[in-house]
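>>> Please find the sequence and the predicted model below.
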Amino acid sequence: MTLSLKTESVRPALRVGPVSLVLRPIMVLVVAALAAAMLLLFCLDIATGESHIPLGRVIDVLTGGGTRAQRFIVLDSRLPRALTALVVGAALGLAGAITQSILHNPLAAPDMLGITAGASFGAVTVLVIGGGSGLAATLGGPLAALAGGLLTAAAIYLLAWGRSPTGDRGVTGMRLVLIGVGMNALLLSGISWLLTRASLQDAQRAQLWLNGSLNNADRSGLLPAAFALAVVVVVALGSARTLAALRLGADTTRSLGVRIQTQQAILIGAAVVGSSVATAVVGPVSFVALAAPQIARRVLRTPGEPLIGSALIGAILVVGADVASRSVFPADLPVGIVTAAFGGPFLLYLLVRMNRKATLS
């Protein structure tokens, strides 16, 4: 009698001191390809404008070459806009990956939960009351957007707090999503009311900002966006194991020693900071936080929403939308309109897919 043993292939591991990582060569290659695509679109975004600059010349200027006029156009005029698009897209992608991972719902993105609407309400309030100019609009707008996003998130979290079907007290994903959708509708109505109370000039300025425009992007807005992205990256990567545990369900997560409500509050807070500051800098850019994690999940074939992949896809979507708005369309459209045109059909796709899963189950 012969006993045969079957051995399963195990992914190779990389060990450096106390750190042990599982090597996934295909995933590394895909991430590298996404990073290369992002850098290519980034250079194309700099090359695109009223006066087109060849892509090779853009790379030459970025590496220290070029004439004085070319360095002025590339480094001083166009680079801040392209960097802002990249940072905002990465922040929104990460924020969406965090919220969707925690709430186990592909629709749980900051712009669907009312966080973006809360940030917009705060910024529009300052634009209307402060007259859209001066220190109130320059400094107060971003701060009001951050405060609006944080207050909205706190209100949604408190309203969603209750007892789950298993008897545990806390926040459940579906309850938070439903309350967030209602809060989003309420805040959008408040924004519309503010616009009716504003002067024509302030209403036009606010409406342009509400479309998510990169036309006024500069270094002053880039710095807070980069800081917010750094905060989200540090919290997200530092809590990567916690995020993986939160995807396993409440009982399994609790058995692993994770303090669910505390970790949820920290991670959602980081996502709110990232999405609120991104909204404060360029206005609400719709559907990026919703679509980026789901696209990254399908491209990388991961069981959950990948953090690095979501950030890369988010940057690709915003930078690509900025390139398309100035090269494909006859008019220079706000980037938020382009992302909304893409995100609407993608949202319908997610709803149809979720409906089919529910029917089959």
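All right, it came through fine.
>>> contacts, neighbours, all on C-alpha from now
Noted.
>>> Now find how far off-centre the helix or strand A244 falls within is within its chain.
Element membership of A244, judged by DSSP states H and E, is helix 240-246. How far helix 240-246 lies from its chain's middle: 19 Å, per Cα atoms, centre = their mean, to the nearest Å.
>>> center of the protein, which residue is that?
The C-alpha lying nearest the average C-alpha coordinate of the chain belongs to L92 (Cα atoms, centre = their mean; 0.9 Å).
>>> Quick check: that residue touching S275?
Yes. Look at L92 against S275 with Cα atoms under 8 Å: they come within range, at 5.5 Å.
>>> just so I have it, where are all the helices in the stretch 151-300 of the chain?
Along the stretch 151-300 of the chain, counting by DSSP state H, counting those that start in this stretch, helices occupy 173-197, 200-210, 219-238, 240-246, 250-255, 260-282, 288-300.
>>> putting a second one here so we can go through both:
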Amino acid sequence: MTTKTLRTGGTARGGGLSVRYEPRALLGVLGLLVLSLGAAVVLIGSGDFPLAPSDVVSTLLGNGTPVQEFAVMDLRLPRVLVGVFVGAALGIGGAVFQSISRNPLGSPDVIGFGQGSTVGALVVIILFQGSALAAAGGAIVGGLVTAVAIYLLAWKRGVHGYRLVLVGIGAAAMLTAVVHYLLTKGQLVDATRAVVWMTGSLDGRDWDQFWPLFGVSCVLLPLILGHGRALRMLEMGDDAAYALGVKVERTRIVLMGAAVLLVAVATAAAGPIVFVSLSAPQLARRLTRSPGPNLAASALMGTAVLLVADWVATHAFGERQLPVGVVTGVLGGCYLLWLLVSERRAGRV
């Protein structure tokens, strides 16, 4: 194998395969990976039975005491793994929608898909008193139905980015009203349970939530990453993508379907953890300073943001622990205001 390195990028060739890379983007991805792994180890070691990072690593490698193995493998590891895959799903889902809409506001939790999942779960909880598994199924169905409806409403000889965002914002407002209506119709116990679910939290997550999330992620994450080049072409516009050989509508439907399903499954596993899918892709772009969707960086940024926010939620307020959705909501709301001001100054909104 021979490698050619440039100041701003490089190309690795070998066996007839050529892969272009940018050093800053590669370093950014590696830095996010290290940050995510470090945050995961710290979270696993946190709690009423604290463990040093070295003890956590030793236990994960099978060298811990029985008490350490129970605390790590049975109680804390599944919770952290759910956070890892939920963050990755939200980050990469947001990157897909922002690239397809060519708009930084084109995020699932801004254009209605998150609200659709919430409505689906609340219908199961409040109207049918369904179990946690049934509520998860309702969240997935609600997200998919909402995505189809928004896509059809935004269709007019193709899906224009701003039209998709505007239709989605309108749908999000309507679905939010439906959420409030459902809460008023429920019994006190069901309404309380629904509000707890809506907050978005990793508390109590175990292997039952992890394995379905892991299975879906193993299928959809590689599918989306495999369409990274086509997605980058779509960012240049439909005509340019057609000229470069991209089957625009089929690619758009495949990517949107995969992203919606990822976000819906993540919502089913941990509740509607807001603003991660909005902020993670934009933060990833600012870190890598690389054009294109930055799918791998967005996924790792989503994981890092969610794990760090979870640590803040459980440690920054003394004995009073908060759901992680509260922290991401506050931080993401501030980021959204900054983004709206920036877009307005640039004349784009």
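Noted; the coordinates are in hand. This is a predicted model, so every value here is computed, not measured.
>>> re earlier: now do the same for the residue nearest to the centre of the first structure: helix, strand or coil?
helix (DSSP: H, G, I helix; E, B strand; the rest coil).
>>> Burial check on V274 of the second structure, number of neighbours?
For V274 of the second structure, the count of nearby residues is 28 (other Cα atoms under 10 Å).
>>> Roughly how far does it sit from F113 of the second structure?
11 Å (Cα to Cα, to the nearest Å).
>>> swap in P212 of the second structure?
Using Cα to Cα, P212 of the second structure is found at 20 Å from F113 of the second structure.
>>> Alignment lookup: A25 of the second structure to the first structure.
Under the alignment (TM-score structural alignment), A25 of the second structure pairs with M27 of the first structure.
>>> Would you confirm that that match contacts L300?
Yes. Here M27 of the first structure reaches L300: they are 6.1 Å apart, a contact under Cα under 8 Å.
>>> Between P212 and F113 of the second structure, which has more neighbouring residues?
More neighbours surround F113 than the other of P212 of the second structure and F113, with 29 against 15 (other Cα under 10 Å).
>>> Was I right to think that one contacts A147?
Yes. With contacts counted by Cα under 8 Å, F113 of the second structure reaches A147, the gap being 6.1 Å.
>>> Mutual contacts of these two, please.
Residues touching both F113 of the second structure and A147 by Cα atoms under 8 Å, 6 or more residues apart in numbering: V260.
>>> and the residue in the second structure that V88 of the first structure lines up against, how many neighbours?
Under the alignment by TM-score structural alignment, V88 of the first structure pairs with V86 in the second structure. Close neighbours of V86 of the second structure, defined as other Cα under 10 Å, add up to 32.
>>> what helix or strand does V86 of the second structure sit in?
Counting by DSSP H and E, V86 of the second structure is found in helix 77-101.
>>> quick one: the helix or strand that that helix is followed by to the first structure mean distance?
Per DSSP H and E, helix 77-101 of the second structure leads on to helix 113-122 as the next helix or strand towards the C-terminus. In the superposition against the first structure, helix 113-122 of the second structure averages 0.6 Å from its aligned positions (mean Cα distance after the TM-score superposition for the first structure).
>>> quick one on the thing from earlier: need the nearest residue in space to the residue nearest to the centre of the first structure, chain neighbours excluded.
Sequence neighbours aside, A289 is the residue nearest to L92 of the first structure in space, at 4.8 Å (criterion: Cα to Cα, 6 or more residues apart in numbering).
>>> Under the alignment, what does S325 of the first structure map to in the second structure?
Under TM-score structural alignment, S325 of the first structure pairs with A313 in the second structure.
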